[in-house]
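In: how would this look folded up:
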Amino acid sequence: MRYTYKHTLHACYIGFITQAIINNLGPLLFIIFHDAFQISFEMIGRLILINFGIQIAADLLTIKYADRIGYRTSAVLAHVFSAVGLIGLGVFPLIFPDPYMGLVVAVMIYAMGGGIIEVLISPIVDSLPGDAKASAMSLLHSFYCWGQVAVVIITTTIIALFGTDLWYLLPILWATIPIYNFFRFMKVPLIPTLPEGEKMSLKQLFSSRLFLIALLLMMAAGSSELTMAQWSSFFAEKGLEVPKIMGDLLGPCLFAVFMGIGRTVYGFWGHKMDLSKTLLASGVLCVLCYATASLVQIPIVALMAVALCGLSISLMWPGTFSLTAASFPKGGTAMFGALAIFGDVGAAVGPWMAGVVSDLAQKSSQLLHIGSSFGLTVEQTGLKTGMFVSMIFPLLMIIGILLLRQEKKLELPK
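Out: Model (predicted):
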């Protein structure tokens, strides 16, 4: 079989599906972990923090070594880490003396794979022949969303049919995806990266005000997306008290569907839109979604806000990548790696902060009094407070875009 760049693109799509599995399977099992292993909200939030913290470390290592060992070797290693970590998620908690430590080790392993994938896949796609780079990047990132949809629907359906007793088989099942893509990346053609002398250094990038604003946007994008994505399943069941299946399908699943629709639409017609204006509108809509989800008492309305949040954040991550790549065409691995790191900082800190705030709110007599006056339980008060405070992240996105639009030197991708 003769492999072409089309096969390379398809392998990149599956790579982003793998990352969707890594980032979204765990949250669907949080309720099971919470009940079976007696772990607190903060400990759940800490798993998210560890996931993205390790991804940041992997981003740094990839920036330093990917060009030296080659993109192919790096991509293959990424899928090895992803598969081993997912298998470990189902096995380690059952064999470790401390189940929580087993979860932590598994998360650390697959997070290494997710971090490498995050840095490598975007520049690989950006290097492939074609003109509409922003549209191609958005279409690539849409596969993360469709992967998330598949993870939610398939995982929720299996749990509904067979119960929670066999939950440990689910991560092993999902590990077959990175195992398959491991073999694909061993064979697909890759375009050589820019020679070392033609690439911008991190020092050059960080000396640009435009790049610093882009890093702020990435951090805000990561926090806005992952806080809602990671907590929506738990929030629906505990905060809104809806059945798990309904909560997962109308919350995180519909969230991912709207996110995928936004990225797919931009992938096909994005060349006709002003990306910075679209991102500004996205930030405003995201603020409204967080406010509605946390303040409205009607569960179906709150769930619709969670879902619509997926549309609001759909272009934040790929859009910032595209704006930055258009401004720094010689940024290379260092540029994509630095953007990924700040995106992961936001993705780690945002959900963890929501968990911390939720725990603290449950200890505040004043907040509990306010919550009880609206008929909220202690857990509901905590989760809604965490969701409300998380509104700060899309607000940062709005501020960053306004700063970006003041920079006359930025040439928006057409």
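In: From here on, just use CA atoms for contacts and neighbour counts.
Out: OK.
In: Could you identify the helix or strand that succeeds the helix or strand encompassing residue 231?
Out: Assigned by DSSP states H and E, residue 231 belongs to helix 209-234. The element immediately downstream of helix 209-234 (helix or strand, assigned by DSSP H and E) is helix 244-248.
In: what does that following helix contact?
Out: With contacts defined as CA atoms under 8 Å, 6 or more residues apart in numbering, helix 244-248 is touched by 28, 152, 156, 157, 160, 232, 233, 236, 237, 303.
In: distance of the fourth one from residue 252?
Out: So that's residue 157. Distance of residue 157 to residue 252, given as CA to CA, to the nearest Å: 14 Å.
In: Which one's more surrounded, the two?
Out: Using other CA atoms under 10 Å, the more surrounded residue of residue 157 and residue 252 is residue 252, with 32 against 14.
In: run this one through as well so I can compare:
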Amino acid sequence: MKNLFSQNSRALYACYAAMACLAMALNFLPVYLTSFSDTFGGASGLTAEQLGRIPAVMFLSFIVAILVTGPLADRGSAMAFILIGLLITMAGLGVVACSPSYSFLLFAVAVMGFGAGVLDMILSPIVAALQPDRRSAAINWLHAFFCVGAVGAVLIASVALRWGFSWRIVSLVMMAAPLFTFLLFLRLTLPPLIDEDTQRDSMPALIRQPFFIVCLIAIFLGGATETGLSQWLPTYVEQGLGYSKEAGGFTLAGFSVGMALGRMVAAVLQEHIPPVPLMLGCCAVTAVLFILISFPPSPVIAIAAAIAAGFSGSCLWPTMLAVSADAYPQGGATMFSVLTAIGNAGCSIVPWLVGVIINYSDIHIGLLAVMACPVGMMVLLVWMARWSRGKAVIPPP
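Out: Presented below is the predicted three-dimensional model:
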């Protein structure tokens, strides 16, 4: 029993490290959006739509990886997918560093996004299998380490900017993290993702469940709430508020710290507050903060509101994953892959739409439009609470 506990603990910590790796790969890019414009855009620079296309391509590749590999993970080895994801992520970072043109950069971020997508697909079901009695708290802790990795990446990128190091050097340095984590997993064994004595819930059966459909829409809006702000935050601080590139990077780091703390607090609160009411309150606070971010009385208040929005909106994605896993514990990696793909569709589409809106108006209006995401999620959460009471979809803890 002691050996099993030790093995499970080491596997859990390795999953945290892998989550930090994929976050590092994904989150240093926004710090360098204006640098990419200077490098690849010529005298006029890249347009807002072209800049928005960089995270859009990355997250679309993320989604493709999740949808392709999710069903395979239920039939294969979870360990194999972890190792493949780490290797592809590391290779993607290397290709980003060597990008000679804007088109090649899009290809590079697609490779990196694919590797990160494989990791994101498999990590949540592994953690749910490691901690079946406290899925919501465990998945919030896992996703808190996404924020830890994001903070690390943004701080490294921001310090590199200040010291004059190229984004190419930063990308090469970050290859060390997935390499270390790859070596860590080689020493571990992982549990089965579902109860092997019980039939797995098929995706066609899940799609016929109204509650599951609402979970899909809600996680789309949850992902959009996060990245609709985070992907544009450094640019907003620099161009909308008049601060330096370094200030934009440090603000994004503050946003990620807020998200990490928010998910840790949510993991503790979910011992006392049901997940749906918790998300409902967080959505309401986040919607108000978007107004302060978009039309602030002062730039300092805008930055403070953005960091606070990272805290308040942080639990939406992981808690919705946990709600779905509690409702359908035999969903397996396929269910997680569909949920994650839909969530990342929100992460991809909404930042791009913000860029389109900015082209026709300004960045303040673009960020204000993101407020529709937490407001829409509130409507869904009210429905979910009523449905749960009437249908008893989610079993009691």
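In: Superposed, what's their TM-score?
Out: Scored against TM-score structural alignment, normalised by the length of the second structure, the superposed chains reach a TM-score of 0.93; 385 aligned residues with a CA RMSD of 1.6 Å.
In: ok so, going back, please check the contacts of helix 244-248 of the first structure and keep the buried ones.
Out: Among those, those classed as buried by neighbour count (16 or more other CA atoms under 10 Å) are 28, 152, 156, 232, 233, 236, 237, 303.
In: what's the counterpart of the second one in the second structure?
Out: By TM-score structural alignment, residue 152 of the first structure lines up with residue 154 in the second structure.
In: ok now do its match, which residues does it touch?
Out: Each residue near residue 154 of the second structure by CA under 8 Å, 6+ apart is listed here: 24, 27, 28, 31, 249, 250, 252, 253.
In: Strands - which of those residues land there?
Out: Using DSSP state E, no member of those sits in strands.
In: Pick out the most distant pair among the residues you listed.
Out: Based on CA to CA, the longest span within those runs between 24 and 250 and measures 14.8 Å.
In: And the two? Which one has more around it.
Out: residue 24 (28 against 21).
In: Which residue in the first structure aligns with the more buried one?
Out: In the first structure, residue 24 of the second structure lands on residue 21 (TM-score structural alignment).
In: In contact with that match, which residues?
Out: Neighbouring residues of residue 21 of the first structure by CA under 8 Å, 6+ apart: 147, 148, 151, 174.
In: do the same with residue 167 of the first structure
Out: Contacts for residue 167 of the first structure (CA under 8 Å, 6+ apart) come out as 29, 90, 159.
In: helix/strand/coil for it?
Out: Following DSSP: H, G, I helix; E, B strand; the rest coil, residue 167 of the first structure is assigned to coil.
In: For residue 95 of the second structure, see how far away the equivalent of it over in the second structure is.
Out: Using TM-score structural alignment, the equivalent of residue 167 of the first structure in the second structure is residue 167. Separation of residue 167 of the second structure from residue 95 of the second structure (CA to CA): 12 Å.
In: closest to residue 379 of the second structure among the contacts of residue 154 of the second structure?
Out: residue 252 (28.5 Å).
In: my guess is the closest one meets residue 236, correct?
Out: No: Residue 252 of the second structure is not in contact with residue 236 according to CA atoms under 8 Å; the separation is 10.4 Å.
In: Which element, helix or strand, includes residue 353 of the first structure?
Out: Residue 353 of the first structure is located in helix 332-361, with elements delineated by DSSP H and E.
In: Show me what residue 67 of the first structure lines up with in the second structure.
Out: Alignment of residue 67 of the first structure against the second structure is given by TM-score structural alignment, with residue 74 as its counterpart.
In: For its match, which residues are in contact?
Out: With CA under 8 Å, 6+ apart, residue 74 of the second structure has these contacts: 193, 332, 333, 334.
In: Identify the residues contacting the strand or helix carrying residue 280 of the first structure?
Out: Here residue 280 of the first structure, judged by DSSP H and E, is contained in helix 275-295. Contacting residues not belonging to helix 275-295 of the first structure are listed as 224, 301-303, 305-306, 308-309, 311-313, 315-316, 319, 323, 384-385, 387-388, 390-391, 394-395, 397-398, 401-402, 405, 412-413 [CA under 8 Å, 6+ apart].
In: Now do the residue in the first structure sticking out farthest from the centre against residue 258 of the first structure, distance only.
Out: Each residue of the first structure has a distance to the centre, and by CA atoms, centre = their mean the biggest one is for residue 373: 35.4 Å. Computed as CA to CA, the residue 373 of the first structure to residue 258 of the first structure distance reads 34 Å.
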